[in-house]
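Student: Below are the sequence and a predicted model for it; my questions follow.
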Amino acid sequence: MRADAQRNRARLLAAASAAFARAGVETSLDDIARDADVGSGTLYRHFPTREALVEAVLDDRYEALAAEAAKLQVEHSPQEALLAWLKLFVNHLMTYRGLAASVTAALHNETSQSHSACHAMRAAAYEVVAMAQRSGAVRDDIDASTILHLAAGVAWAGEQSPAGRAGVGQMLAVLIDGLHCNSRLPRAPD
């Protein structure tokens, strides 16, 4: 990539990150191009779809979440590592309004561009969950994918709540309590 194209891409990513934090992932792509001081054509040459732009902005964040999962596993008990990582994941999802829904959709859609960007983060999360389950601290009848979806639901609910982040801690605490081995309830009928 030419130097000017690299600069334009970097400016687009910085502008997109700021715009997503300010107005959510559904913000105007034309506004992002204007904030980056490039034309819309330049934006679409680098990122042909909104999903491609969101994926590019999130790549570094997913890598950081994967690295943090590995670090937490070394430094904490399996249960503490899972709980700390879930808090980081929910906070990540709440960085950009609308991200929780995008990530949930990507987790279901293997053909999505964002699905591949989530792969390393998901694999790390699955290992944190598996380690907590092997230790006996976390229920083994709930798979990691379900736990990620529930955490995304907590983030989404926090986005929708007038209280915002204030209620997220309590919702996350309920989720975490439900993961403990001693909290098994009879299965609800399908």
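Tutor: Yep, it's here. Note that this is a predicted model, so its numbers are computed, not measured. Residues are numbered from 1 along each chain as shown.
Student: Only C-alpha atoms from now on, for both contacts and neighbour counts.
Tutor: OK.
Student: Give me the residue at the spatial middle of the protein.
Tutor: Taking Cα atoms, centre = their mean, the centroid of the chain lies closest to residue 93, which sits 4.4 Å from it.
Student: That residue and residue 174, how far apart?
Tutor: As judged by Cα to Cα, to the nearest Å, residue 93 and residue 174 stand 18 Å apart.
Student: What of residue 144?
Tutor: Residue 144 sits 17 Å away from residue 174, going by Cα to Cα.
Student: With neighbour numbers in mind, choose between these two.
Tutor: Per other Cα atoms under 10 Å, whichever of residue 144 and residue 174 has more neighbours is residue 144, with 19 against 12.
Student: let's bring in a second model and compare:
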Amino acid sequence: MAMSTARTPDRPMRADARRNYERLVGEARTSFAEHGTDASLEDIARQAEVGIGTLYRHFPNRHALMNAVFQEALASLLARSHELAEAEQPCRALVEWLGAIVTHAGEYRGLAQALMSASGDTTSALAQCNVPLRQAGARLLARAQASGSVRADVSIDDLLQLTNAIALAAEQTPSDPGLADRLLMLTLQGLKSGAAAPGPRGD
């Protein structure tokens, strides 16, 4: 996942610019859901009844537009992390939250791959989505580790990459709707403090 704003002006938008912005985000959300995150930006602009130049004035690239589209989902994921912060079983709470990310990523074909590709690019607007997600996940992970239920060598960055990989695997195997849940259960087993840490390659 990633998600902060696509491009924040130094001053408030004019009413017409705000309408164009909102139309573009709405049409992008529909197009990404129907056609995947590689949907044509020209088609999105046309459906929003604006020129492609207007789209690029608001969103300098595809990742900036994706970032804007996923703000609502980001808010939901962050709210869920707060709800799970007091769960009785911190390890299961962490995995449940990771599962919510998988579910969100599954709503848009290509999102998981885009998030994985953007994770190492600090200049990407989409990578900025990962900042609040990483912070929220790190809090859940730290609580689970403090309880002794999760291994100390687990990092939130690895978990988010693993979560995106699970979402991508599920996307590419639509004939197996239970795949993501099974992979998440394997993740749960691997996170537990009694699980053996992986040895050097070849062991």
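Tutor: Cool, got the structure. This one's a predicted model, so the numbers in the text were calculated from it and none came from an experiment.
Student: Of all the residues in the lengthiest helix in the second structure, which ones are buried?
Tutor: For the second structure, the longest helix by residue count, based on DSSP state H, is helix 15-35. The neighbour-count check on helix 15-35 of the second structure (16 or more other Cα atoms under 10 Å) flags 20, 21, 23, 24, 25, 26, 27, 28, 29, 30, 31, 32 as buried.
Student: Stretch 139-154 of the first structure now?
Tutor: By neighbour count with 16+ other Cα under 10 Å, stretch 139-154 of the first structure contains the buried residues 139, 140, 144, 147, 148, 149, 150, 151, 152, 153, 154.
Student: Among those residues, which one sits closest to residue 36 of the first structure?
Tutor: Using Cα to Cα, residue 152 comes nearest to residue 36 of the first structure of these, at 29.9 Å.
Student: Without its sequence neighbours, what residue ends up closest to the closest one?
Tutor: Leaving aside its sequence neighbours, residue 152 of the first structure sits nearest to residue 100 (Cα to Cα, 6 or more residues apart in numbering; 5.3 Å).
Student: tell me the contacts of that neighbour?
Tutor: Contact partners of residue 100 of the first structure, counting by Cα atoms under 8 Å, 6 or more residues apart in numbering, are 93, 94, 152, 153, 155, 156.
Student: Map it across to the second structure for me.
Tutor: Aligned counterpart of residue 100 of the first structure in the second structure: residue 112 (TM-score structural alignment).
Student: that older thread, possible to save the buried residues of helix 15-35 of the second structure as CSV with distance to residue 135 of the second structure?
Tutor: Below are these laid out as CSV (distance: Cα to Cα, whole Å):
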residue, distance to residue 135 of the second structure
20, 32
21, 28
23, 31
24, 29
25, 26
26, 28
27, 30
28, 27
29, 25
30, 29
31, 30
32, 26
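Student: Please report the distance of the counterpart of residue 28 of the first structure in the second structure from residue 188 of the second structure.
Tutor: Mapped onto the second structure by TM-score structural alignment, residue 28 of the first structure lines up with residue 40. Distance of residue 40 of the second structure to residue 188 of the second structure, given as Cα to Cα: 38 Å.
Student: Which stretches in the first structure count as helices?
Tutor: Counting by DSSP H, the helices of the first structure are 3-23, 29-35, 40-46, 50-75, 78-93, 99-108, 113-134, 144-160, 168-179.
Student: Please name every helix or strand in contact with the fourth one.
Tutor: Using 3 or more Cα pairs under 8 Å, 6 or more residues apart in numbering; DSSP states H and E as the contact criterion, the secondary-structure elements in contact with helix 50-75 of the first structure are helix 3-23, helix 78-93, helix 113-134.
Student: Dump the ones you listed into CSV; add distance to residue 65 of the first structure as well.
Tutor: Conversion of those to CSV gives the following (distance: least, Cα to Cα, whole Å):
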stretch, distance to residue 65 of the first structure
helix 3-23, 17
helix 78-93, 7
helix 113-134, 6
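Student: and residue 163 of the first structure, which of those is closest to it?
Tutor: That would be helix 78-93 among those, by Cα to Cα, at 15.2 Å.
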